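Asks: fold the following and give me the result.
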Amino acid sequence: MNKTIKSAAKFHPLAAAVMLACGAGLAHADAGLEEVTVTAQKREQSLQEVPVAVTAFNEDSLIENGVADLSDIQKLTPNTTLQVSRGTNSTLTAYIRGIGQQDPLWGFEPGVGIYVDDIYVARPQGAVMDVFDVERIEVLRGPQGTLYGKNTIGGAVKYVTKRLTGDTEFRIRGAIGSYNQRDIVLSGQTGLTDTAAIGFAVASYQRDGYGENLLTGADNYNKDILSGRVSLELNPTDTLWIRVAADSTKDDSNARFGFLMEDAPTGSETSPGSVYDHESNMPSDNSVETSGVSLTAEWQLSENLTVKSITASRSGETETNIDFDSISRPDFDVPAYYEDDQFTQEFQLSWSGEKSNLVSGIYYYEGTAKGSFDAVLGMYGITQNVSGSVDTESIAVYATMSWL
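Replies: Coordinates of the predicted model:
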């Protein structure tokens, strides 16, 4: 959350400590109080009016805090853990207030819901999204079952992308750092007609590893990610807004092995500057591919009544190698494969009055999650194969009403 305080206000250490503990950020600016707008309850509200524990970050706040991907949010949000899962680069392990999911096995829904433009991302593979072309990220702590369903008993993380303005613009943002880091983000948009605009964003994140496989010489903890998004937005009338969007992410970074060497510099477990070497007998091959398409339409029937439809399809495929002890013996080696696809349809109806508000809707989900992995116990001469496929179909109706 990014707040602006009056320049004439006096600094009080206790007040600053309370604000920081609540996830607030201090910024010295001109006189005035910036209003933070969120959609934690599926309608636009001032953050101060939302009866939910929410921490929100706009684009400027994310850049100022050096947030590169979704896992960096945990450094700024209380009671929240967002980390890359063991052995992988793009699979998310998310916990809020101690509730979440450690292993991304098919048939188990995460306790923390991930949403991209109100589209539920059912599987954690590929959910460590790099931050670009973003308007706001919201972290909702605590159960969100009424509006977000049974899979948010810990909380929810909402990734909101920017709406197009129709102006012709092009932006380049890049970063160069240690270990041959080379990041570049290209984005732009232009108006096609008075009522239509198209936009795009492409991001490439490259970095050498800060560790290596002492047997093969392969980099450890490197980064090789390419992401892209394109959207077409239409405003046929003043009361109708339509967006067609597609996105794709490909992560070819090496599988994450290794442990901190005794003579390495001290530091956090995954921070550059530490040396993570290993002698794994497993190959470093790792591939994560995710993609999705969506159609969103919002129709304002009257000054108080709005109807919204969100149709989306997503799919993902992961091939990875996990070496639990990162040594040359096949004590517990796990070559794993995951594949998933999902289709969702949601209809929302929002009504706002002078002293009351209503948010209601119907939600449909259909998906398949499948995969397989070999648990190799070489010292015992045993290889245990585990595989499965789970089909899920669900429908839900929700409504919440509030009085001022």
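
Asks: please count neighbours and contacts with C-alpha atoms only from this point.
Replies: Fine.

Asks: for Gly107, give me its contacts.
Replies: Going by Cα atoms under 8 Å, 6 or more residues apart in numbering, Gly107 touches Ala369, Ser389, Val390.

Asks: ok, residues contacting stretch 355-368?
Replies: Here stretch 355-368 has contacts from 41-43, 340-352, 389-404, using Cα under 8 Å, 6+ apart.

Asks: just the buried ones from the contacts of Gly107, in ChimeraX syntax?
Replies: To isolate the buried members of the contacts of Gly107 in ChimeraX, using 16 or more other Cα atoms under 10 Å:
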select :369
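
Asks: can you map out the helices along this structure?
Replies: Counting by DSSP state H, one finds helices in the chain at the ranges 13-21, 59-64, 145-148.

Asks: any idea which of these is most buried?
Replies: Ranked by mean neighbour count, the helices of the chain are led by helix 145-148 with a mean of 17 (mean count of other Cα atoms under 10 Å).

Asks: just the buried ones from the contacts of stretch 355-368, in PyMOL syntax?
Replies: Typed into PyMOL, the next command selects the buried ones out of these (criterion: 16+ other Cα under 10 Å):
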select buried, resi 41+43+340+341+342+343+344+345+346+347+348+349+350+351+352
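
Asks: just checking, which of the contacts of stretch 355-368 belong to strands?
Replies: Among the contacts of stretch 355-368, the ones falling in strands (DSSP state E) are 340-352, 389-403.

Asks: re the thing from before, for the contacts of Gly107, which one is nearest Arg171?
Replies: Among the contacts of Gly107, Ala369 lies closest to Arg171 (Cα to Cα), at 37.5 Å.

Asks: would you do the same for the sequence below? I want to compare the two.
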Amino acid sequence: MKKTTIKTLSSLLLSASALTSIGFINPVLAQSTTAAPSDEAADVVIVTARRRDEALQDVPISVTSLSAASLEATGAPDITVLQQSAPNATVQVARGSNSTLIAFIRGVGQQDPLWGFEPGVGLYVDDVYIARPQGAVLDIFDINRIEVLRGPQGTLYGRNTIGGAIKYVTRKLATKPALNARLNMGSYGQIDAIVSGSTPLSDTFRVGGALARYQRDGYGKNITTGAEHYNKDVFAGRVSAEWEPSENLYFRFAYDKVKDDSNAKHGHREAAGAGLTTGAAILPNVYDTDAGIGSANSVENSGWSLTGEWKINDRLTVKSISASREGASDSLIDFDTNQVKALDVPARYDDKQFSQELQLLVTGERLNGVFGLYYLDAEASGAFDTIVGIANLTIATSGKVETESFAAYGDFSFDLTDALSVSVGGRYTEDSRTGQVYRQNFTGLGSPLFGNTAAIAGLLRSNYRNSKDFNDFSPRVSVSYEFSDALTAYAAYSEGFKSGGFDMRGDAVLTPKTVEGYKPEYVNSYEVGLKGSLFDGRANFAAAVFRAEYEGQQITRQEPTLAAGIASFVDNAGSSTIQGFELEGGARFTDNLSMTFGLGYTDAKFNEFRSFTLVGGVLTPINLAPTAVFQNTPEWNGNVALKYTRDLGTMGSLDATLSGSYRSEYSMFEFVNPLVDQLDSVTLVDAGIGWNSEDGVFRMALTGRNLTDERYKVGGYSFAGATFGNVQNSFYGPPKTVTLSLSAKF
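Replies: Below is the predicted model:
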């Protein structure tokens, strides 16, 4: 399948659609169909993928939408479950982290969460862009739905949506007093308590809030310190107020805060130690570690947003979204996973952002769309020590990146006939980025940046400040044709853009050109899709074939050197081609039994990968395309779920789910490493059963995740050789867990 062409994929898509039409497959935009778990395949799903309310079937974009009810039924703990539900999506916790998000869609993303590098998949909470990935592994509580938009979304969502976007949509406040409470008790000492509620203070004003406390022992231990490893200790809260002074005016203020004090997460050694770590053992439990650096870790994020809507008339609505966020992280990374200081890194991150967006929404009989202006002022900074024990050397690194972005965009669809619709959009972006980088050698195990005042200053490797401006126009055009009320086809072309920047690890001694920064990356995407429903709405489906031409892909690499520690490169890696397809859907076989499923295929390959390598301390050009692969991009992935419901009359109702997901093997980096890559396919099986009282007030549910106790890798580090203790480490997804949930809604 590595040489599969778009023509072949189109044939597969048409074949699948044909099977659907005669009943052999009952597919569907499965998890994307409903807010009610008992009738997922029948309800009309409303999404805001184009910044306005639309039926999912009418949107010429590949979208998966998961309702709060469907997520709750499977015991979904946080947004990383999206990769088990959305085709061609990788959504994981970053290596060496508890709450930093790494997301890839259709092969496009960014694994490196260091300040200065920006994600390729945008995360939005109630239409507010979250600029940094730290603290972005959002727990699922008090939500309405989550939408996953695949392919470049630059026209409407702008910054860093070159691969796609994830929209986390919270609930609006109820017009009557409401109180919801849930208690989760489960494996590894899990105790979660979530309470939310709201009340009207007048006919036009209401307030609400939610509190969540998540606690769990570790899946493993730090055998050096005895501390829990892979544990959870999180507090999250949200308060909001809504005011509707008239039927044409609406305002919403929201404030949220998340504090994660889970222990630092260190890797599992996959190879024998060397140098200072000679004799280091490969521990039998993949969740255990022998790290000596400690477990101190703290992540704190908070922010507010103010949304206002003024409905001028039936055709025009003005919307304003103002938001401010800030975050701080302090963590420890023990790369050598040993008691010695072969390669240890204490680190801290700080970020803040302010954004303002204005929209004019147009609603008409044939013309619908939005015009908007967007402004972002953001700063990301941090510091870390790279402690190389065998050389009694510490490389101290600190810096910050300031970003000011302005954009104007529009996206309008026009119904040429009752069946034929054309959409045209575009976004003009101007980004100004200023980078400041400091990097210096110190003799001693630790630098003054982290309290070692006795360290002796050595070679100053980088100390510069530079600014660069970037601008781009990203268009999108699509054509939709409605064959009937139950079948719609579309074809779309879109472009994606992500600004260049500055390498915060940049070493001006080894790589003098690092002060000039790295360039933007671009994606040109082509997509053809088919959406429809069958059997009087008892089944629905969505299918898409896509091809993307990727230019200037920003890839971060670190190459070990004894004299300098670790040399950093940011490659604008030539060009690559990504193509594949997605098919997802759902069906209701009987009033009690329904099914959802999804299937994704991605064929991604580098055409050219221009880079440098160090030969005798001299940078030498090299083309790495023949050996390079796409990271975090399995070739095949899929999911299937069965749901059964039964009405018990005055005894309430029962619902049961059984679901499975599949991902073929994948690489953690652009170059194959059998020690840290996931060499085998991964199949995860989840199940749940729940009881609801007749009045819907009480619910009791028992859910199990990863019931076959699969061990699978989600991240890794690789610094081979004795100098760094032969670092070959992996991080693993959660083991089998079982959770009992008790909830009440008043």
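
Asks: superposing both, give me the TM-score.
Replies: Here the TM-score for the pair of chains, by TM-score structural alignment, normalised by the length of the first structure, is 0.90; 383 aligned residues with a Cα RMSD of 2.3 Å.

Asks: coming back round to it: dump the contacts of Gly107 of the first structure to TSV, plus distance to Met19 of the first structure.
Replies: TSV is the format used below for these (distance: Cα to Cα, whole Å):
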residue	distance to Met19 of the first structure
Ala369	41
Ser389	46
Val390	44
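
Asks: closest one to Gly177 of the first structure out of the contacts of Gly107 of the first structure, please.
Replies: Nearest to Gly177 of the first structure among the contacts of Gly107 of the first structure, with distances taken as Cα to Cα, is Ala369, at 37.5 Å.

Asks: quick one: what's aligned to the closest one in the second structure?
Replies: Matched by TM-score structural alignment, Ala369 of the first structure corresponds to Ala380 in the second structure.

Asks: contacts only, for its match.
Replies: Residues counted as contacts of Ala380 of the second structure (Cα under 8 Å, 6+ apart) are Trp115, Gly116, Tyr349, Asp350, Asp351, Lys352, Lys400, Val401, Glu402.

Asks: so which two of the residues you listed are the farthest from each other?
Replies: Farthest-apart pair in the contacts of Ala380 of the second structure is Tyr349 and Glu402; separation 13.9 Å (Cα to Cα).

Asks: Ala53 of the first structure and Pro335 of the first structure: what is the separation?
Replies: 39 Å (Cα to Cα, to the nearest Å).

Asks: more crowded one of those two?
Replies: Pro335 (19 against 13; other Cα atoms under 10 Å).

Asks: which parts of the stretch 51-200 of the second structure are strands?
Replies: Along the stretch 51-200 of the second structure, counting by DSSP state E, counting those that start in this stretch, strands occupy 54-55, 62-67, 89-93, 101-105, 108-109, 121-125, 128-130, 143-150, 164-170, 178-186, 190-200.

Asks: in the first structure, what range does the last one match?
Replies: Under the alignment (TM-score structural alignment), strand 190-200 of the second structure falls on residues 181-191 in the first structure.

Asks: contacting residues around that stretch?
Replies: 132-133, 164, 166-176, 197-208.

Asks: what are the buried residues along that stretch?
Replies: Arg182, Asp183, Val185, Leu186, Ser187, Gly188, Gln189, Thr190, Gly191.

Asks: tell me roughly how far that stretch lies from the second structure on average.
Replies: Superposing on the second structure and averaging over aligned pairs (mean Cα distance after the TM-score superposition for the first structure), stretch 181-191 of the first structure comes out at 0.5 Å.

Asks: enumerate every residue touching the corresponding residue of the first structure for Thr403 of the second structure.
Replies: Aligned by TM-score structural alignment, Thr403 of the second structure pairs with Thr392 of the first structure. Contacts for Thr392 of the first structure (Cα under 8 Å, 6+ apart) come out as Tyr365, Glu366, Gly367, Thr368.

Asks: next: Gln48 of the first structure.
Replies: Val36.

Asks: change it to 10 Å
Replies: Contact analysis of Gln48 of the first structure by Cα atoms under 10 Å, 6 or more residues apart in numbering lists Glu35, Val36, Thr37, Val38, Val54.

Asks: one more: Gln345 of the first structure?
Replies: Contacts for Gln345 of the first structure (Cα under 10 Å, 6+ apart) come out as 119, 294-296, 309-313, 362-366, 395.

Asks: about what we covered before: make TSV out of the helices of the first structure and add distance to Gly111 of the first structure.
Replies: TSV is the format used below for those (distance: least, Cα to Cα, whole Å):
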stretch	distance to Gly111 of the first structure
helix 13-21	24
helix 59-64	25
helix 145-148	11
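
Asks: minimum distance to Thr249 of the first structure: which of the ones you listed has it?
Replies: Thr249 of the first structure lies closest to helix 59-64 among the helices of the first structure, at 20.5 Å (Cα to Cα).

Asks: what's the closest one in contact with?
Replies: Residues outside helix 59-64 of the first structure that contact it (Cα under 10 Å, 6+ apart) are 1-3, 25, 27, 56-57, 66-69, 72-73, 76, 131-137, 161-162.

Asks: please apply the same query to stretch 13-22 of the second structure.
Replies: Contact partners of stretch 13-22 of the second structure, identified using Cα under 10 Å, 6+ apart, comprise 7-12, 23-28, 528-535, 539-545, 581-583, 585.

Asks: now with 6 Å, please.
Replies: Here stretch 13-22 of the second structure makes contact (Cα atoms under 6 Å, 6 or more residues apart in numbering) with Ile25, Asn26.

Asks: separation between Asp66 of the first structure and Glu138 of the first structure?
Replies: Actually, residue 66 of the first structure is Gly rather than Asp. Distance from Gly66 of the first structure to Glu138 of the first structure, counting by Cα to Cα: 16 Å.
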